[in-house]
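> Show me the folded form of this:
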Amino acid sequence: MPYPKPTTQDVLRFEADGFLVVRDAIDPEEVAALVAMGADMTQRPADWGKDWDWRRGEPLDQRAYRIVQSGVDRLFPWLPQSRFRAWAGRFGGALMRQDMAFWYEQFLGKPPGVGAPTPWHQDEGYWGRTLEDCGITCWTAFHAVGPENGCMHFARGAHRRLIEHCNPPEMASDLLVCDIAQDAEVIGCPIEAGSVTFHHSKTPHMTTANSTPRWRLSLAQHFRNPACAVLAADHYDWRVRVCQRTDGG
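Below you'll find the model as predicted:
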């Protein structure tokens, strides 16, 4: 049954682990719309936005786009009005035991064979102190994903403290990375189209490279406590800002 309500067990598991997999969550019609959106995005490089794996020494106009990162709400107006969006906010709020409002979305594409891994990080490393324990992300792929093409991996139960992050010296993008504990319990989460993962804003997570001959296409929807919207940003010192616009803006 699509768009289920979270059970008490779901909430307790999320609180213990810092993440949750929800199988067969999305209505098949909206899964089909996501698949069509992904196919469209692979054919419109002018709308790719950023390369999250942009390396130093690569000219801006010659980025390899090993990790395509782009907003898509402006391009596909059905998405903000979708049942999926509304459900993810409700479900995420129940898991966090606080109100959650949609904040922003990211289309994340890894091209065939060369799609790079997304290293370990915590979303709060990007979002700053204002969002401490006040954010959640719903992530889905538009097709089956596993370790071979970029499924989610989480450090179980590691969402109780923030880890120091850095911007790797070889990166020209604003990508941040952190080191998880050597004894961390890493859980890979292969999912099928229509399933999703939720993770706490402090949960360390990563996705593997795409070594397959097909695109790895996914959508991350980020939610925050609406009270945070009126608070001033309070970023950590490791946060960097990089403009990848080519129009001079």
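> Please count neighbours and contacts with C-alpha atoms only from this point.
Fine.
> Contacts only, for Glu30.
The contact partners of Glu30, by CA atoms under 8 Å, 6 or more residues apart in numbering, come to Ser82, Phe84.
> which SSE is it in?
Assigned by DSSP states H and E, Glu30 belongs to helix 28-42.
> Check which element follows that helix along the chain.
strand 50-51.
> mind checking how far the residue nearest the centre of the chain is from Asp123?
With distances taken as CA atoms, centre = their mean, Ala220 lies nearest the centre of the chain, 3.9 Å away. Going from Ala220 to Asp123 by CA to CA, to the nearest Å gives 11 Å.
> Also Thr8?
Taking CA to CA, one finds Thr8 at 25 Å from Asp123.
> just Phe142 next, same as before
Per CA to CA, Phe142 is found 22 Å from Asp123.
> How about Asn167?
On the measure of CA to CA, Asn167 and Asp123 end up 14 Å apart.
> what do you get for Cys138?
12 Å.
> hang on, Glu193 is in a strand, isn't it?
Residue 193: Ala, not Glu. No: in this structure, Ala193 is coil, not part of a strand, as judged by DSSP: H, G, I helix; E, B strand; the rest coil.
> Which residue lies closest in space to it, excluding its sequence neighbours?
Nearest residue to Ala193 in three dimensions, chain neighbours excluded: His143, at 4.3 Å (CA to CA, 6 or more residues apart in numbering).
> Of Thr8 and Asp123, which one has the most company?
Asp123 (22 against 11; other CA atoms under 10 Å).
> The residue nearest to the centre of the chain: which element?
Per DSSP H and E: strand 216-224 holds Ala220.
> Off-centre distance for that strand?
4 Å (CA atoms, centre = their mean, to the nearest Å).
> and for comparison, fold this next one:
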Amino acid sequence: MKDLFLKQGYFKVQKLINPYEVKQLQELYNNLLEDETKTEGLRSDLAGGDSNTERITQIMRPSMNEPKLLQTNTYELVTTIVKDLLGPDMELDFDMLINKAPHTDTPTPWHQDAAYWIKMPDKRSVSCWIALDNVYEANGCMWFIPKGNDQVLPHKPSAKGGALCCETNVDNAECIPLDEGGCTFHDGFTFHYSKGNSTNTQRRALILNFRPKDMISLEREQGVDHTGERKVRNK
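Take a look at the predicted model:
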């Protein structure tokens, strides 16, 4: 896994967590998704625009509101894998929920996560994208392009208040369907994308993001805690 991650910037684990753990996470996830008061200030629509209906619901730092998430085996297991990948100083920087509601048909555009982050001297990072439903092309599974380098292309908002996007060659893009409980790991400079959800059910994903402890301290010193305004920081 480490060789694959370092070579192409991503890999998949078809089954990371067992059905009991999946069910536990689904219950915690749904409670947060349904409680707009509890998640106020941390919740937004990645689709942007002026729609009254959330199409791509993003809830940042969900474990701040629901500490039971941190007590699950999932967080411990993913942390262990990340430390094996990139070193013992890797720690959880932030987590988030991204839900695509049924028949919202809104893609998450091609982008690099690093565009959202400040410039850091230590560029090591890992994002673990955990499927809490069976995910496939029609409901918004992940697509990746093998990473070339650690450069960030110019990004801009896809819509007012929406997700960042960029233009890139997608000829080598790979579609990654997963069973619930499966996951992908990707680097912050790896291009990725997902189609809109055109099915009758939700597409629920839990994302855990890691970087070196010193870089987390650097972010916090500059006021970056992965809440607040969505914008390009790494220019």
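> After superposing, tell me the mean distance of the strand holding Ala220 of structure 1 to structure 2.
When structure 2 is overlaid, strand 216-224 of structure 1 sits 0.9 Å from its aligned residues on average, using mean CA distance after the TM-score superposition for structure 1.
> helix or strand for Ser127 of structure 2, which one?
strand 126-131.
> quick one: contacts of that strand?
By CA under 8 Å, 6+ apart, strand 126-131 of structure 2 touches 78, 82, 178-188, 203-211.
> can we see that at 7 Å?
Strand 126-131 of structure 2 has contacts (CA atoms under 7 Å, 6 or more residues apart in numbering) with 82, 178, 180-188, 204-211.
> And the strands in structure 2?
Listed in chain order, the strands of structure 2 (DSSP state E) span 10-13, 43-45, 56-60, 90-100, 108-111, 126-131, 142-144, 156-157, 164-165, 174-176, 183-186, 192-194, 203-212.
> most tightly surrounded among those?
Comparing the strands of structure 2 by mean neighbour count (mean count of other CA atoms under 10 Å), strand 126-131 comes out on top with a mean of 26.
> Run the chain-centre distance for that one.
With CA atoms, centre = their mean as the basis, strand 126-131 of structure 2 stands 6 Å off its chain's centre.
> And the strand holding Ala220 of structure 1, what does it pack against?
strand 101-110, strand 135-141 (3 or more CA pairs under 7 Å, 6 or more residues apart in numbering; DSSP states H and E).
> That strand aligns to what range in structure 2?
With TM-score structural alignment applied, strand 216-224 of structure 1 matches the range 203-211 in structure 2.
> what does the matching stretch rub up against?
Outside stretch 203-211 of structure 2, the residues touching it (CA under 7 Å, 6+ apart) are 90-101, 124-133, 135, 139-140.
> switch to 8 Å and redo it
75, 82, 90-102, 124-135, 139-140, 197.
> cool, stretch 124-135 of structure 1 as well?
Residues lying outside stretch 124-135 of structure 1 but in contact with it, judged by CA under 8 Å, 6+ apart, are 96, 100, 162-165, 176, 200-202, 222-225, 228, 231-236, 239.
> Roughly how far does the residue nearest to the centre of structure 1 sit from Thr140 of structure 1?
For Ala220 of structure 1 relative to Thr140 of structure 1 (CA to CA), the value is 7 Å.
> How much space separates the corresponding residue of structure 1 for Ala47 of structure 2 from Cys151 of structure 1?
With TM-score structural alignment as the criterion, Ala47 of structure 2 lines up with Asp53 in structure 1. To Cys151 of structure 1, Asp53 of structure 1 is 17 Å away according to CA to CA.
> Likewise for Glu15 of structure 1?
Glu15 of structure 1 is 21 Å from Cys151 of structure 1, by CA to CA.
> So for those two, which residue has more residues nearby?
Cys151 (24 against 19).
> wouldn't that one be in contact with Glu192 here?
No: contact criterion CA atoms under 8 Å: Cys151 of structure 1 and Glu192 do not qualify, at 10.1 Å.
> Quick check: neighbours shared by these two?
Listed as contacting both Cys151 of structure 1 and Glu192 by CA under 8 Å, 6+ apart are Val145.
> which non-adjacent residue is nearest Phe185 of structure 2?
Leaving out its chain neighbours, the residue that sits closest to Phe185 of structure 2 by CA to CA, 6+ apart is Cys128, at 4.5 Å.
> How about Gly150 of structure 1?
Nearest non-adjacent residue to Gly150 of structure 1 (CA to CA, 6+ apart): Thr208, at 4.2 Å.
> again, but for Glu76 of structure 2
Closest to Glu76 of structure 2 by CA to CA, 6+ apart is Leu70, at 8.0 Å.
> His192 of structure 2 -> structure 1?
Match for His192 of structure 2 (TM-score structural alignment): His205.
> and its match, what is it in contact with?
Contacts of His205 of structure 1 by CA under 8 Å, 6+ apart are Pro119, Trp120, His121, Gln122, Met152, His153, Phe154, Ala155.
> Isn't the fifth one up against Val196?
Meaning Met152 of structure 1. No: assessed by CA under 8 Å, Met152 of structure 1 is found out of contact with Val196, at 10.0 Å.
> ok, now how distant is Thr8 of structure 1 from Thr203 of structure 1?
Separation of Thr8 of structure 1 from Thr203 of structure 1 (CA to CA): 20 Å.
> Check Ala144 of structure 1 too.
For Ala144 of structure 1 relative to Thr203 of structure 1 (CA to CA), the value is 23 Å.
> which of those two has more neighbours?
A side-by-side neighbour count of Ala144 of structure 1 and Thr203, using other CA under 10 Å, places Thr203 first with 28 against 17.
> these two touch, right, that one and Ala16?
No: the pair Thr203 of structure 1 and Ala16 fails to qualify as a contact (CA under 8 Å) at a distance of 11.1 Å.
> anything in contact with each of the two?
Residues touching both Thr203 of structure 1 and Ala16 (CA under 8 Å, 6+ apart): Gly157.
> Please name the nearest non-neighbouring residue to Tyr104 of structure 1.
In space, Tyr104 of structure 1 comes closest to His222 once its chain neighbours are excluded; the distance is 5.4 Å by CA to CA, 6+ apart.
> My error: substitute Thr74 of structure 2 in the last question.
Ile17 (6.8 Å).
> now for that neighbour: what does it line up with in structure 1?
So, by TM-score structural alignment, Ile17 of structure 2 is matched to Ile26.
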